[in-house]
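>>> okay, here's the prediction I keep looking at, along with the sequence it came from:
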Amino acid sequence: MSRLATRFAQLKSEKRKALVSYVMAGDPQPQVTVPLLHQMVEAGVDVIELGLPFSDPMADGPVIALAAERALAAGTNTLDALNMVKEFRKNDQDTPVVLMGYLNPVEVIGYERFVSIAKECGVDGILLVDLPPEEARDLDVILKKYDIDQIFLLAPTSTDQRIQHVVNQASGFIYYVSLKGVTGAATLDTSEAAQRIQKIKSVTDIPVGVGFGISDAASAKAMGNVADAVIVGSAFVKPFANVAPEQAVEQAVNKVKELRAALDELV
């Protein structure tokens, strides 16, 4: 079993929900990322979603877009982010790591080279925001060759046909975007999201994670009631824009503890 499958099976047996944390690789400095990941795992994160810095992050709101700018300004590129996973794996062989980013840097490196390096570094899944399943066949073949999960997005606007298409092709987990907007938006309608998640889960056994707009214990708990995983990004990234890295790490870790405690109340 893959790390993702193992982790979700373990959590299901314990009747617990996964907490997935998004961290921008190299924000605000490359040396911050790996120690931050270890601290977040220790505080209760189940799956890491590592952002690949990109200059035109179209799905991201200002918090994560600015994090990408800081990471790029600090000299972090896609290969550096992969090496951060390799460094992380020296002390953690169990926590799944999913890369989240955009297609352009992957195409520049080349599908085969990118995936082979990702596998060597210990990556478990890849989510490319601007690569729809209809255009993902070539990458999908290579990812299957290296046993890396390809994760796709579904949204409030996804049709029944689109949902079926994605569940037929996705692996690892399905990422449900809980609102019509960008990351960090504050317009989450938990009741509507819950209905959509239940609809997706009715046609697949693949775990469903929900992200975008989740920033506190209440929203995490509401979504944890219906989803298999709660995905949080901007709430962890935001402190790095406002305070020194040491303080930002502390705030991010405290946020993990807050969300973990809320999700564990669902047990």
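Thanks, I have the structure now.

>>> from now on I want contacts and neighbour counts done on CA atoms only, so please keep to that.
Fine.

>>> how many residues are close by residue 85?
24 (other C-alpha atoms under 10 Å).

>>> and it, that's in a helix?
Yes - checked against DSSP: H, G, I helix; E, B strand; the rest coil, residue 85 lies within a helix.

>>> which one's the longest strand in this structure?
Using DSSP state E to assign secondary structure, the strand with the most residues in the chain is strand 18-24.

>>> what about versus this one:
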Amino acid sequence: MSIQFQSKLGLVVYLTAGDPSIEITYDIALAAIDNGADVLELGVPFSDPLADGPVIQRASERAVGRGVSLHDVLALSKRIREARPETGIVLFSYLNPVVRMGLEAFCKAAKEHGADGVLLTDMIVEESADYLRHMRANGLAPVFLAAPTSPDDRLRAIAEHSEGFIYAISRVGITGKQAALESDAESLVRRLRQFTTKPIAVGFGISNAEHVAAVGKFADAAIIGSAIVHLIEQSEPGTEAQRVGEFVQGLRSGTA
């Protein structure tokens, strides 16, 4: 188990776990993997997802409303790991659910349930000493967010402490689809390259094969979230996995 990109340009797919249900998220996850996703980000539903745009907010609210918990997401991770052993799995969460479980207990459980890494959106690198200690004790990869507004000293620290890959935010603001890729993304990746040879994945607003192809010119992977969550939201019940599989397959045309 590890976070690895199997092709020239990796694809990271984000799913809000439990939307529309845990069982359907499982089917969607397998469809995404089987059609080209290298890494899955399993989003833990949270009642106050401030970093996310309206699409992921709605998905999180629906899942929370159905009672989906961190424990459910851990169980889902284990099922996916058993079904697709080679896929990278990153648990994507806000800090609050993790703190409620306890950092030590969470990191142990994440490892036991097949996760390779964790991304906590509101865990800043400057305050991450205890988190990093428990992550490393359990052989988990901490993934940190790097923003275009981050000064070089902060980018250096993010590059040093991230494992698996570094998540480069393509623009300032919340998640969500966009018509064109921001120029900030390439500049940020170039700045990060000064401090690391680790893989850099670009996310926030990547929504089609053209965006993926553009990212492939300067980064190691593209992260697709809101576009897939929106597709799930708009799908007829029972068609979600097929539609996501076809969409991911289409994104792969941007990685040739």
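Great, that's in hand. These figures come from a predicted structure and were not determined experimentally.

>>> overlay them and tell me the TM-score.
The TM-score (TM-score structural alignment, normalised by the length of the second structure) is 0.96; 256 aligned residues with a C-alpha RMSD of 1.4 Å.

>>> pull up the aligned stretch in the second structure for the helix or strand that comes right after the longest strand of the first structure.
Of the helices and strands lying after strand 18-24 of the first structure in sequence (DSSP states H and E), the nearest is helix 30-43. Helix 30-43 of the first structure corresponds to residues 22-35 in the second structure, going by TM-score structural alignment.

>>> in the matching stretch, what's buried?
The neighbour-count check on stretch 22-35 of the second structure (16 or more other C-alpha atoms under 10 Å) flags 22, 24, 25, 26, 27, 28, 29, 30, 31, 32, 33, 35 as buried.

>>> what's next to that stretch, contact-wise?
For stretch 22-35 of the second structure, the surrounding residues in contact (C-alpha atoms under 8 Å, 6 or more residues apart in numbering) are 13, 15-19, 39-40, 68, 72-73, 76, 79-80, 84, 87, 240-242, 244-246, 248-249.

>>> now which of these would you call buried?
Buried among these by 16+ other C-alpha under 10 Å: 13, 15-19, 39-40, 68, 73, 76, 80, 87, 240-241, 244-245, 248-249.

>>> OK, contacts around the aligned residue in the first structure for residue 202 of the second structure?
Correspondence of residue 202 of the second structure to the first structure, assessed by TM-score structural alignment: residue 210. Listed by C-alpha under 8 Å, 6+ apart, the contact set of residue 210 of the first structure reads 175, 176, 177, 178, 223, 227, 229, 230, 231.

>>> quick one: map the second one onto the second structure.
By TM-score structural alignment, residue 176 of the first structure lines up with residue 168 in the second structure.

>>> tell me the SS of that match?
Per three-state DSSP, residue 168 of the second structure ends up strand.

>>> that one touches residue 147, doesn't it?
Yes - if you go by C-alpha atoms under 8 Å, residue 168 of the second structure and residue 147 touch, sitting 6.2 Å apart.

>>> more neighbours: which of the two?
The residue with more neighbours, out of residue 168 of the second structure and residue 147, is residue 168; 26 against 20, by other C-alpha under 10 Å.

>>> just list the residues touching the more buried one, thanks.
Residue 168 of the second structure sits next to 145, 146, 147, 185, 188, 189, 200, 201, 202, 203 when contact means C-alpha under 8 Å, 6+ apart.
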